[in-house]
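Q: coords please:
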Amino acid sequence: MTVPPIRCGGGVIEFGRRTMIMGIINMAPDSFAGDGLAGDAEAAEARGREMGAAGADLLDVGGRSTRPRASPVDVEEELRRTIPAVRRLAGIGLPVSVDTTYSRVAAAALDAGAVMVNDVSGLRADPGMAPLVSRTGVPVVVMDWEDRYLARDVLHDTATFLRERIRAATAAGIAETQIVVDPGYGFGLTLAQDFEILRRLRELRALGRPVLIGTSRKGSIGRVLNLPVHDRLEGTAATVAVAIVNGADMVRAHDVRAISRVARMTDAIVRGLAERVADTT
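A: Model (predicted):
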């Protein structure tokens, strides 16, 4: 099932023809992936330009780490880290998403040029977030971040949660056609549950919304391969390929050049894109 496009800024993001690549730009100093820019807006712009040249379709800018036991960040600090970077990135020609659970940060980012909100709390952390998204009409990513260690059927529970969040969002005035869902790979899940989500990802297509997934450099890869966070590219590539085979519309990536190539190759196999590639053999 192909999902309809979402309106984003002055254009649209279409799904189904190929996998969209969301480049990750961490402005926190304690990013789990070890790539945090600690609020350096100039470095963020440089990284964004590199990601655009490497194949990113949009950029996701966040000002705090979501890893377990990360230090909490208040609104003012997140604003300080995030908004100058968003302002600079908005000028490079790619849609910019802001990764935040604070409505004040989201509002400031939208004013600075962002065109999408990525709320890992599923619009639950801040009661002002849903009204903001409704009022501005921007696309929003809603993620399942519930702890599901004891779940008997993790995909069923995740789908149920996301379906409820879609209902809550539309009740708040958000157009359903502007909602993207994220199953929350690596959040409150066991290793087996992470991989079950990958294997059964296509079941989320029943929600009728684009599916975003972020496996990049996650702990599950490190546990299987016994590798540190900076050495998980091949493992990330494997998870991305499986996610695309099983229905992902968009993937988050730190290593955009490599993951863009993985996505292009996988798309050529599973989305029928091979017919559009010149036969050079």
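Q: from here on, contacts and neighbour counts on C-alpha atoms
A: Fine.
Q: outside of stretch 254-274, which residues touch it?
A: Residues outside stretch 254-274 that contact it (CA atoms under 8 Å, 6 or more residues apart in numbering): 16-19, 21, 23-25, 51, 54-56, 216-217, 233, 237, 240-241, 244-245, 253.
Q: start and end of stretch 239-258, how far apart?
A: One end of stretch 239-258 to the other measures 13 Å (CA to CA, to the nearest Å).
Q: ok, stretch 69-83 next?
A: OK, stretch 69-83 end separation, CA to CA: 24 Å.
Q: same thing with stretch 116-130?
A: OK, stretch 116-130 end separation, CA to CA: 13 Å.
Q: show me which residues of that stretch are buried.
A: Buried positions in stretch 116-130, judged by neighbour count with 16 or more other CA atoms under 10 Å: 116, 117, 118, 119, 120, 121, 122, 123, 128, 129, 130.
Q: run this one through as well so I can compare:
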Amino acid sequence: MTLYLRPIALVDSPQAMEGGAVRIAGGLTYASHFALIRRDGARVVARQVLGAGDVPSALAALSGDDREEAQAQWDGLRASRKALQLGERQIRMDQPQVMGILNITPDSFSDGGRYGSDLEAALAHAGAMQEAGAAIIDIGGESTRPNAAPVWEGDEIARVVPVVEKLSVTGAAISVDTRRVGVMEAALAAGAGAGPQLWNDVSALRHDPRSLDYAAKAGIPVGLMHAPGRGEDLHADAHYSDVVLDVFDWLRERRDAAEAAGIARDMILLDPGIGFGKSLAENLALMNALPLFHALGCPLLVGASRKRMIGALSHEAPADQRLGGSLALALQMAAAGVQVIRVHDVAETAQALRVWRGMRDGALTDFSQIVD
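A: Below is the predicted model of the structure:
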């Protein structure tokens, strides 16, 4: 039997429920009700809806391992997330942060390889994203879209390292999006090693057998993303009995493997892998269930910018015409308490999040009440 504690009713502020709401992950998201879900194998066998004030007694009534796991999830939901120290930059995890995507590839699905062969253009774009509000720049030298051709490690290094070398001089917070230890080693040696930076691995440190050990010894934060496939095709072998709970279990296993290797929990970011081996319905289910993943006790890093699901919901709009859908998904992530939102359109996303933050702050200071 496996237990899950899922926030199911989010509110704008704790006073909206007269104090009967829990702050999620130390951020700007509050939940008033939770579902305690029991699963036996692949089958959900029970679902109990609890008000925030009823959760402690319900957990106390559980026995043995069930109580321990449910309590760990309850603690994970309520614990504040420690700020990330990326180089000279401290990235707070108590509010949504924008991660700007910089694809140094000739076959990017989103920008047609615009920055793959022009170092100056890539650096100018990175600078523009920083000025527009990106807290982190995520540099990738390999396309991970469906059916993308694999990239030789040497080519990936040749694409990524010059950008890292130049960008690190500016003091930018840098993330390197790679599955390969050799690429991460070269990036750190090139300048990202000025301080701990972020290794954003779409294979969740599975692709290279040295990855877990290297990340632990390097002392760098890691982003672990769910993808069903192994080897070169991360989109393969996608079979789910319940996509939300299956991905939760998978990410818990990768979190535990990272901790067992010596990576501290506050150095682990978890990503449900929107668009990787998931159907439209499965992607939507994950987007609606994002608050559940805070129960794993790690910051969340989620990217859905310009992805295929937006085209599927908007008359097959091409990738460069998916801004509206990308913003809708980014705001859904913010409302769910996601700490790092990975996007292509930084200026528009940052503006949307500033307005969202203003409304959330307004809700926190709204003390309207009946006066006798």
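Q: would you pull the TM-score for this pair?
A: Here the TM-score for the pair of chains, by TM-score structural alignment, normalised by the length of the first structure, is 0.93; 274 aligned residues with a CA RMSD of 1.6 Å.
Q: quick one on the thing from earlier: can you tell me which of the contacts of stretch 254-274 of the first structure end up in helices?
A: 51, 54, 233, 237, 240, 241, 244, 245 (DSSP state H).
Q: go through the residues you listed and name the one nearest residue 199 of the first structure.
A: Nearest to residue 199 of the first structure, judged by CA to CA, of these is residue 245 at 9.2 Å.
Q: now check the second structure for the residue matching that closest one.
A: Using TM-score structural alignment, the partner of residue 245 of the first structure in the second structure is residue 335.
Q: state the distance from the nearest residue to its match once chain neighbours are set aside to residue 336 of the second structure.
A: The shortest distance from residue 335 of the second structure to any non-neighbouring residue, by CA to CA, 6 or more residues apart in numbering, is to residue 29 (6.3 Å). As defined by CA to CA, residue 29 of the second structure lies at a distance of 6 Å from residue 336 of the second structure.
Q: and for residue 275 of the second structure?
A: Separation of residue 275 of the second structure from residue 336 of the second structure (CA to CA) stands at 18 Å.
Q: with residue 23 of the second structure instead?
A: Using CA to CA, we find residue 23 of the second structure at a distance of 11 Å from residue 336 of the second structure.
Q: residue 297 of the second structure now?
A: 14 Å.
Q: equivalent range in the first structure for stretch 290-306 of the second structure?
A: Across the first structure, the stretch matching stretch 290-306 of the second structure (TM-score structural alignment) is residues 201-217.
Q: pull the distance from that stretch to the chain's centre.
A: Computed by CA atoms, centre = their mean, to the nearest Å, the separation of stretch 201-217 of the first structure from the middle of its chain amounts to 10 Å.
Q: going by neighbour count, list what's buried in that stretch.
A: Those buried within stretch 201-217 of the first structure under the rule 16+ other CA under 10 Å are 201-202, 204-205, 207-217.
Q: can you name the two of the residues you listed that are farthest apart?
A: Using CA to CA, these span at most 27.9 Å, a distance reached by 208 and 217.
Q: can you tell me what sits against stretch 219-226 of the second structure?
A: Contacts of stretch 219-226 of the second structure (CA under 8 Å, 6+ apart): 84, 196-205, 215, 247, 250-251, 254-255, 263, 267-273, 276, 301.
Q: give the aligned range of it in the first structure.
A: Under TM-score structural alignment, stretch 219-226 of the second structure corresponds to residues 137-144 of the first structure.
Q: what's the closest non-adjacent residue to residue 247 of the first structure?
A: Of all residues not flanking residue 247 of the first structure in the chain, residue 202 sits nearest, at 4.9 Å (CA to CA, 6+ apart).
Q: surely the one you found touches residue 249?
A: No - applying CA atoms under 8 Å, one finds residue 202 of the first structure not in contact with residue 249, separated by 10.4 Å.
Q: secondary structure element holding the counterpart of residue 83 of the first structure in the second structure?
A: Using TM-score structural alignment, the partner of residue 83 of the first structure in the second structure is residue 161. Taking DSSP states H and E as the definition, one finds residue 161 of the second structure inside helix 153-168.
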